[in-house]
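Predicted coordinates and the sequence they were generated for:
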Amino acid sequence: MKKLSCLTLGLLAATTLATTAQAEIIKIDGSSTVFPVTEAVAEEFQIATKERVTVGVSGTGGGFKKFCRGETDISNASRPILKAEMDICAKSGVKYFELPVAFDALTVVVNKNNNFVKPLTVDHLKTAWAPESQGKVTTWNQLSSSFPKTPLKLYGPGADSGTFDYFTEAVVGKAKSSRGDYTACEDDHVIVQGLSRDKNGLGYLGYAYYIENKNKLKAVPIVNKQGKIVSPSEANVLNGSYNPLSRPIFIYVNQASLQKPEVKKFVEFYMQKSTPLIKEVKYVPLPAKAYKHNLDVIQKGKLGTVFGGEAQVGLTIEELMKREAKL
């Protein structure tokens, strides 16, 4: 694992939007997947208001650790909060609002010069990533006889990443169940760097990072639950066909932090102004009514999560909206 690179990139991200510690007012940390959206919103918010924001990247799990200790105002999350994290927040007296902000097409990627890869099934991915494959599945032809007998080198998020949690739940069948002999980092930039140098690499990351690096990476089509070959795209997220790797992404807002005018103003700005920014960073915005619903949730003080602390896989935008309507 390239821990030094992860730490370095995380620190760089944390200082992107504030030049000094004294300038920090609104503190945000968490998912690298959600980072491009929140960073874009924060940049526009600073221009409009002159307030200061910091956005760190420590992964969804790492972000929730800080959030539940009361160290941050907002936590970026590429999956819903889990029961263990809910318990830690409860013990610390941290109450929160759960606000879905967009959908992501989790993307399986290879080096741009890979000339043999074909659509992969969930079973192919499970063979590559399952814990029992550690030290045993080491060449591409072990995934499929149609692939050459070349080394299979894996890249992906680390254990503090919500993307790691989601992928392992969707592919292996249990969150956090994965082989450990791969290059891991909570920051997707490190995964991109590794794959861009390794023609035998296979990895997964958020769709925005693939789009940003299309000159270095190639997206691998997936065979969905209906047996159809689908590629990651906005259209396939919207029509529900990019399953099971399409997922909602969130921000969680500390209730106490919302008492600070600048945080309240930022969250309102996020809900009202983020749609074009979400499109710009290549994620899929939710319907306009979803952002209005988020503001209603805050106004009416509807705290907590609609997911019950459980992992969720294959949720469509329509299903998410039905669930959120119950909060």
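Thanks, I have it.

rest of the way, CA atoms for contacts and neighbours
Will do.

just checking, V53 touches K27?
Yes. A contact is recorded between V53 and K27 when judged using CA atoms under 8 Å, the distance being 6.1 Å.

For the two, work out which one has more neighbours and name it.
Neighbours were tallied for V53 and for K27 using other CA atoms under 10 Å; the higher tally belongs to V53 (24 against 19).

Skipping its backbone neighbours, what lies nearest that one in space?
Leaving aside its chain neighbours, V53 sits nearest to I26 (4.8 Å; criterion: CA to CA, 6 or more residues apart in numbering).

Can you list the buried residues in the strand or helix carrying E43?
Assigned by DSSP states H and E, E43 belongs to helix 35-49. Using 16 or more other CA atoms under 10 Å as the burial criterion, the residues of helix 35-49 that qualify are F35, P36, V37, T38, E39, A40, V41, A42, E43, E44, F45.

Repeat that for stretch 198-214.
Using 16+ other CA under 10 Å as the burial criterion, the residues of stretch 198-214 that qualify are 198-211, 213.

Now do the strands in the stretch 101-250 of the chain.
Taking DSSP state E, counting those that start in this stretch as the criterion, the stretch 101-250 of the chain carries its strands at 107-111, 153-156, 183-184, 201-205, 217-219, 222-223, 229-230, 246-254.

take the one below as the second:
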Amino acid sequence: MKKVKFLAMTAIIGSVLVTATGCGSATNGSSKAEQGATQQLQGEVKIDGSTTVRPIMEAVTEEYRSEQPKVKAGIGGAGTGSGIKKLIAGEIDIANASRAMKEEEKKAAAEKKVDVAEYKVAFDGITIITNKENDWVKDLKVEDLKKLWLEDGTTKKWSDINPEWPDREVKFYSPTNSHGTYDYFDEVILEKKELVTKNVSKSDDPNAIVTGVAGDKDAIGFLGYSYYFENKGKLNALTINGVEPNEKTIESGEYKPLSRPLYIYVNKQSLKDRPEVHNYVKFALENAGVLAQDVGYIQLPKADYDKQVQDVEGLK
């Protein structure tokens, strides 16, 4: 976390320097933007949604406190779907999302007259994990994933995929249906068909999936790359169609079809009317790249962040 500490120190030093500049505004003619940079804000930014995006936004909040200590910005982890519902209902300002908004969600927002801004914060790759003692499977094809995870009325065994593999039942670990990680996997692997119903444990907490797979030799699960990255000492990450999930393959899209962008969705009215929300979102997009790298995700090209920051500034 050296980068995080560096950012914090940079923010503090920068704040001191800008404050000194602002103090001389009566004589040096500093702009309103420069004077506004020293403004200490108050209030609360309400954030909920994806547990996959949460580590990035927690890192953002940690850094933001050094700049705006009087602004509260706690991060919930109700899941992408639940977060978007709360955003549409006006209960939160920002919904973290590990998938794009669905058409029905956009329609619901329009019906409630909630104008939503979409911003990308990082890239992620859904990672297929197995137990460290699993020495028989290193790579799976997309078709293998479908055969394992799709409900077909049978009890799934490893030997169903390869007769040389153990004739034992597979134990499945998955996020719940409210999570964007589940939605994305459901769309690109299961093609929106039913997930296995036998020997499956679903959890809202990715760490519970880590624990479950790490404790069961016959387990398989899927979660966001950063949770594997944090626990790679006790998990295997499978290659998919021969491609390993890593920074290079996820950013390039070579790790397909499980590479994906991560989002925050923001109530535009909050951006326009509440300085603390506007300032927080701008700070998040200015720093999300470095912070995403620090917590195990892959940053976007700098030009993408810059363009989004300009969009936020236009909503002030």
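Good, I have the coordinates. Everything numeric in this text was worked out from a predicted model, so none of it was measured.

coming back round to it: with distance to V223 of the first structure added, can I get the buried residues of helix 35-49 of the first structure in TSV?
Shown next, in TSV, are the buried residues of helix 35-49 of the first structure (distance: CA to CA, whole Å):
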residue	distance to V223 of the first structure
F35	28
P36	28
V37	28
T38	31
E39	33
A40	32
V41	34
A42	37
E43	38
E44	38
F45	40
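
hmm, back to that, settle this for me: the residue nearest to V53 of the first structure is touching R52, isn't it.
Yes. Between I26 of the first structure and R52 there is a contact under CA under 8 Å: 6.5 Å.

before we move on, the earlier item: ok, the residue nearest to V53 of the first structure - contacts?
By CA atoms under 8 Å, 6 or more residues apart in numbering, the contact set of I26 of the first structure is R52, V53, T54, T72, D73, E262, V263.

What's the match for the first one in the second structure?
In the second structure, the position corresponding to R52 of the first structure is occupied by K72, as judged by TM-score structural alignment.

Its match against E44, yeah?
Yes. The pair K72 of the second structure and E44 passes the contact test of CA under 8 Å, sitting 4.5 Å apart.

Which residue in the second structure aligns with S145 of the first structure?
In the second structure, S145 of the first structure lines up with P163, judged by TM-score structural alignment.

tally of neighbours for that match?
Residues within reach of P163 of the second structure, counting by other CA under 10 Å, total 10.

what does the one 10 residues further on give?
Under the neighbour criterion other CA under 10 Å, Y173 of the second structure is assigned a count of 25.

now swap in K112 of the second structure and tell me
Other residues within reach of K112 of the second structure by the criterion other CA under 10 Å amount to 12.

can you tell me how far it sits from K2 of the second structure?
Noted for K112 of the second structure: a distance of 43 Å to K2 of the second structure, by CA to CA, to the nearest Å.

What of K132 of the second structure?
According to CA to CA, K132 of the second structure and K2 of the second structure sit 29 Å apart.

follow-up on the earlier one: the contacts of I26 of the first structure in helices, which ones?
Per DSSP state H, helices hold the following members of the contacts of I26 of the first structure: E262, V263.

Closest one of the contacts of I26 of the first structure to K218 of the first structure?
Nearest to K218 of the first structure among the contacts of I26 of the first structure: T54, at 31.7 Å, using CA to CA.

I figured that closest one hits L12, correct?
No. Counting by CA under 8 Å, no contact exists between T54 of the first structure and L12, whose distance comes to 10.6 Å.

Apart from its chain neighbours, what residue comes closest to E169 of the second structure?
Residue nearest to E169 of the second structure in three dimensions, not counting chain neighbours: K157, with 4.3 Å by CA to CA, 6+ apart.

How about the contacts made by the one you found?
With contacts taken as CA under 8 Å, 6+ apart, K157 of the second structure has the following neighbours: P166, D167, R168, E169, V170.

Give me the buried entries from the residues you listed.
E169, V170.

Columns distance to L120 of the first structure on top of the strands of the stretch 101-250 of the first structure, output as JSON lines?
Output for those, formatted as JSON lines (distance: least, CA to CA, whole Å):
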{"stretch": "strand 107-111", "distance to L120 of the first structure": "9"}
{"stretch": "strand 153-156", "distance to L120 of the first structure": "15"}
{"stretch": "strand 183-184", "distance to L120 of the first structure": "21"}
{"stretch": "strand 201-205", "distance to L120 of the first structure": "11"}
{"stretch": "strand 217-219", "distance to L120 of the first structure": "11"}
{"stretch": "strand 222-223", "distance to L120 of the first structure": "5"}
{"stretch": "strand 229-230", "distance to L120 of the first structure": "9"}
{"stretch": "strand 246-254", "distance to L120 of the first structure": "16"}
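
of all these, which lies closest to V267 of the first structure?
Shortest distance between V267 of the first structure and the strands of the stretch 101-250 of the first structure, using CA to CA, is found for strand 246-254: 8.2 Å.

Might you report the residue contacts of the counterpart of L205 of the first structure in the second structure?
In the second structure, the residue equivalent to L205 of the first structure is L223, according to TM-score structural alignment. With contacts taken as CA under 8 Å, 6+ apart, L223 of the second structure has the following neighbours: I126, T127, I128, I129, S174, P175, T181, P206, I209.

Ranking by neighbours, what's the top pick from those?
Neighbours were tallied for each of the contacts of L223 of the second structure (criterion: other CA under 10 Å), and the maximum of 28 neighbours falls on T181.

Map it across to the first structure for me.
If you follow T181 of the second structure across to the first structure using TM-score structural alignment, you land on T163.

what's the spacing between that match and P119 of the first structure?
Plainly put, T163 of the first structure is 21 Å away from P119 of the first structure if you go by CA to CA.

swap in V263 of the first structure?
Relative to P119 of the first structure, V263 of the first structure is positioned 44 Å away (CA to CA).

Grab the nearest non-local neighbour of the residue nearest the centre of the second structure.
Using CA atoms, centre = their mean, the residue of the second structure that lies closest to the mean C-alpha position is V53, 2.1 Å off. Once flanking residues are discounted, V53 of the second structure sits nearest to N96: 5.9 Å by CA to CA, 6+ apart.
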